[in-house]
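have a look; sequence and predicted model below, questions after that.
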Amino acid sequence: MRLVDFLDCSPAMTNSDARFIDLDNDVSLSYQEMVNASIHLANLLRKKGVKSQDVVATYAPNSVAAYCCIFAISRVGAAWLPLNTRSTFESNLKLIDKSEAVLLFVDEGIAAANPKFSDRFSDDQLIFLDGQQIAGLAFSSLSKAPAVGFDFDDQSHTPEGDQALVSLLATGGTTGDSKLAEWGSLAWQTFTSIQAEVMPLPDIPACYLVSAPITHAAGIASFAVMLQGASILVMDGMVPETLLSVIETYKVTHLFLPPTAIYMLLAHEKVKAHDYSSLRYFWYAAAPMSVDKLKEAIAIFGPVMVQTYGQAEAPMICTFFSAQDHVEALEKGDA
């Protein structure tokens, strides 16, 4: 399964209420408009010579624009290399070199702050973006349907089934430099199928908030809920008061955060001033969580905390501790 299939096959293609919403850049696209944007950008990639199974990287903050780039990469049959903007420039260069990436979507601010880009890449290997545009094209243009008769052959040379490389994900790097874990079609299909099984559609319209880096678990988890027809809210970083307000305003149902970010929410003076009744899955992972903090989170956000364990090297939901599991463990005193 390609990443763009989670978009193209979503029931939200016929549901005008579900959208990709960029809270930082005031951008909102329907699923069909996202498809249109990905086709325009995929055509640009093809003109630049990107072929099936080439590696193309994204190096940009969380944004709807970044999602457009990811879907375009997938639509030409290339493999996506996500680069975390919070990692050092040098460590990301190592990942680019290891992957032999042929092209890079890069945020204009990152490129300006790192003049070494010009030493590593030709102008034709870079496509610049910010929250409002990609390759100089505003969303007002990108979101329009391609011209009548436009033919985009997006799968003609893509390996079939399990053989297709979909993404390269950086490992933790605890024993040296990060390695690159290869995720193929089967890995993505398995991961998202497990996620959909253990976290089925809620009883209200699904809305997933991405505030932790899109390049890691928070972004990876968004594809399964796309296939369920959810709205995707995007913000770059975790500002506690803003995030708490967004949950209430947009009736967020799904949220992924590491424990350290949850601690910041719990410590905020207005944490009890908002309505979190829409939350169905407050997903935490990536590190152990204090039992006392977990009890506090359940008291404030409700019995909606869920925990998973996995690694980039072992895609990726290896264990699942449901909201009900949490409640039962606390009642029995097992926590």
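The structure has been received and is ready for your questions.

can we go C-alpha only for contacts and neighbour counts from here?
Fine.

what's around residue 29, how many residues?
Around residue 29 sit 21 other residues, with neighbours defined as other CA atoms under 10 Å.

tell me which other helices or strands the helix or strand that contains it touches.
Counting by DSSP states H and E, the element that carries residue 29 is strand 27-30. Under the contact definition 3 or more CA pairs under 8 Å, 6 or more residues apart in numbering; DSSP states H and E, strand 27-30 sits against strand 19-22.

try 10 Å this time
Using 3 or more CA pairs under 10 Å, 6 or more residues apart in numbering; DSSP states H and E as the contact criterion, the neighbours of strand 27-30 among helices and strands are strand 19-22, helix 31-47, helix 64-75, helix 139-142, strand 231-234.

for the next helix or strand along the chain from the second one, name the packing helices and strands.
What it means is helix 31-47. Next in sequence after helix 31-47, counting helices and strands by DSSP H and E, comes strand 55-59. Helices and strands in packing contact with strand 55-59 are listed as helix 64-75, strand 79-82, helix 89-99, strand 103-107, helix 108-113, strand 126-129, strand 165-170; criterion 3+ CA pairs under 10 Å, 6+ apart.

against that first model, consider the following:
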Amino acid sequence: MNIGSTLTQAAAAHPDHIAVIHGDTRLSYRALNERANRLASQLRAQGIRPGDRVGILQRNGPELLESLFATFKAGAAAVPINARSHPKEYAYILEDSGSRAIVFGEDFAAGLDTVRHTLPDLDLLIGIGAGTGWSMPYEDLLADGDPANADSDCAPHDLAWLFYTSGTTGKPKGAMNCHANLQFMSDHYPREVYRLGPDDVVLHPGPLTHGSGLWSIPITSGAGTHLIPTGTSFDPNEIFELIEKHRVTKIAFIAPTMITMLLNAPDIDRYDLSSLRFLGYGGAPMYVEDLKRAIRQWGPILCQVYGQGESPMTVSLLTREDHTLSGDPRTERRLASAGRVREDIELAILDEADQPVKAGEIGEIAIRGDVVMRGYWNKPEATADVFKGGWYHTGDLGTRDADGYVFLLDRKKEMIISGGANVYPRELEEVLLLHPGVLEVAVIGIPDRLWGESVMAVVRPRTGASPTEAELLALCRDHLAGYKKPRFIRFQEDLPKNGYGKILKRELKQTILAETPETAT
């Protein structure tokens, strides 16, 4: 078994089909496979052995896909790093993973130069683009590589992708995804998510180091055309132009924040987006009001996937058929859910004693199945914390209704306990977003000597709007119990996010407490 053979097989079946479009670059499946083979052969020639880790630090582009599949083919484990990381952050990941090689883009040469001397295991540095004097040129390596297929024979549980979590609550941990995990994800994709046809053009607005990269595996298996934007940041107009020009049928995977940016783009109605048949999103819950706007704009083409780096892209699914504005309160309520559990996955909602709760009751979501990671890299205690009683504990709080729909409430660590009562931030955030002047909101708990924690809502208004505290409190009184309404409301122009668009509540809370320590009274 080797998940890199996905590309080998696609090239054999569809050698002349266009695999990648990136600006003026066009690569057929034959060419993409040969370039990946050349890099894989050179990794081996430079001493990379099966099981070694290879860092990938690049912006989206054909070389990222080549690096990913070449690493798989060589039997090594890919360590993709978010392109928005700080040099200290990717130095931590490279050191923690013990990466022996890195394939990096020229944009990262200066940052990497400041930290490479602190990484004794990193002895092979391959640079794309402008030379550095201390790295091996990518294209020169490929020119001398072997284009023939020579995929390493890997065991199902051999490490394939070391997926570093986003680190919203501390240092990122490396989730060990093996070839069998990725094969499970890839095999289930056409059956449950989207079956690609010969005319499918798949746009990757999100980072290929994250969900879009994971889904590049089943998309490659189906011989889809990967359309990769050339911009270095998310630009709604570039996305619209690419959809219209290339008749994009599928947006692979983007964060809810990106969907909101598309919806808020002033030029959205200037473009012909009628070719779109599928838009995949996930990584964070999408608020219902934004989701309804998206359905009204594009129709029932959206599909939400709930998964984690620890269970790559595969826990539950809110299908395109579920994304409907039927007017039936029962079916529209499902828009607040993460859908139903995927095939061949077991899911339980467990209480503090690890016992199943009744339908509708709140507990921690736990799963088991062949998609679940092997554990955290070099962190046996953290692994033991999440694997208990034969279940992987996700850290997400939620409920499941009688129809099997799973509703995410919050991360277990983000639940607020005020005066002994549980307050779930997402529930309050959904209500505050009903105000037309609210663009984004983050609800956090602030230390309180009397109540333990008090509820604070940090609100980012829409451009030109000025929601007032009185209006927002009145909205809360209309929809929620009194103890759930915020004690503090703070307005600010932006909210801190990680490279994948998730709001960094931990960082936000630290900043607020540092600026206004009197808040914690």
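Great, that's in hand. Computed from a predicted model, the values in this text were never measured in an experiment.

how about TSV for the helices and strands packed on strand 55-59 of the first structure, with distance to residue 145 of the first structure added?
Conversion of those to TSV gives the following (distance: least, CA to CA, whole Å):
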stretch	distance to residue 145 of the first structure
helix 64-75	14
strand 79-82	24
helix 89-99	33
strand 103-107	22
helix 108-113	26
strand 126-129	21
strand 165-170	26
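
and the strand holding residue 29 of the first structure, how far from the second structure on average?
Between strand 27-30 of the first structure and the aligned residues of the second structure, the post-superposition mean distance stands at 1.2 Å (mean CA distance after the TM-score superposition for the first structure).

helix, strand, or coil at the residue opposite residue 292 of the second structure in the first structure once aligned?
Counting by TM-score structural alignment, residue 292 of the second structure corresponds to residue 295 in the first structure. Secondary structure, DSSP: H, G, I helix; E, B strand; the rest coil: residue 295 of the first structure is helix.

check contacts around residue 295 of the first structure.
When contacts are counted by CA atoms under 10 Å, 6 or more residues apart in numbering, residue 295 of the first structure is found next to 302, 303, 305, 326, 327, 330, 335.

top of the residues you listed by neighbour count?
Across the contacts of residue 295 of the first structure, neighbour numbers were computed from other CA under 10 Å; residue 305 holds the maximum, 25 neighbours.

okay, that residue and residue 202 of the first structure: tell me how far apart.
Counting by CA to CA, to the nearest Å, the gap from residue 305 of the first structure to residue 202 of the first structure is 14 Å.

kindly report the same for residue 187 of the first structure.
When CA to CA is the yardstick, residue 187 of the first structure and residue 202 of the first structure sit 25 Å from each other.

out of these two, which sits in the more crowded spot?
When residue 187 of the first structure and residue 202 are compared for neighbours, residue 187 comes out ahead with 19 against 14, by other CA under 10 Å.

quick one: map the more buried one onto the second structure.
For residue 187 of the first structure, the residue aligned by TM-score structural alignment is residue 181.

in a helix, that match, correct?
Yes: when classified by three-state DSSP, residue 181 of the second structure is found to be part of a helix.

test my guess that it contacts residue 311.
Yes: A contact is recorded between residue 181 of the second structure and residue 311 when judged using CA atoms under 10 Å, the distance being 7.8 Å.
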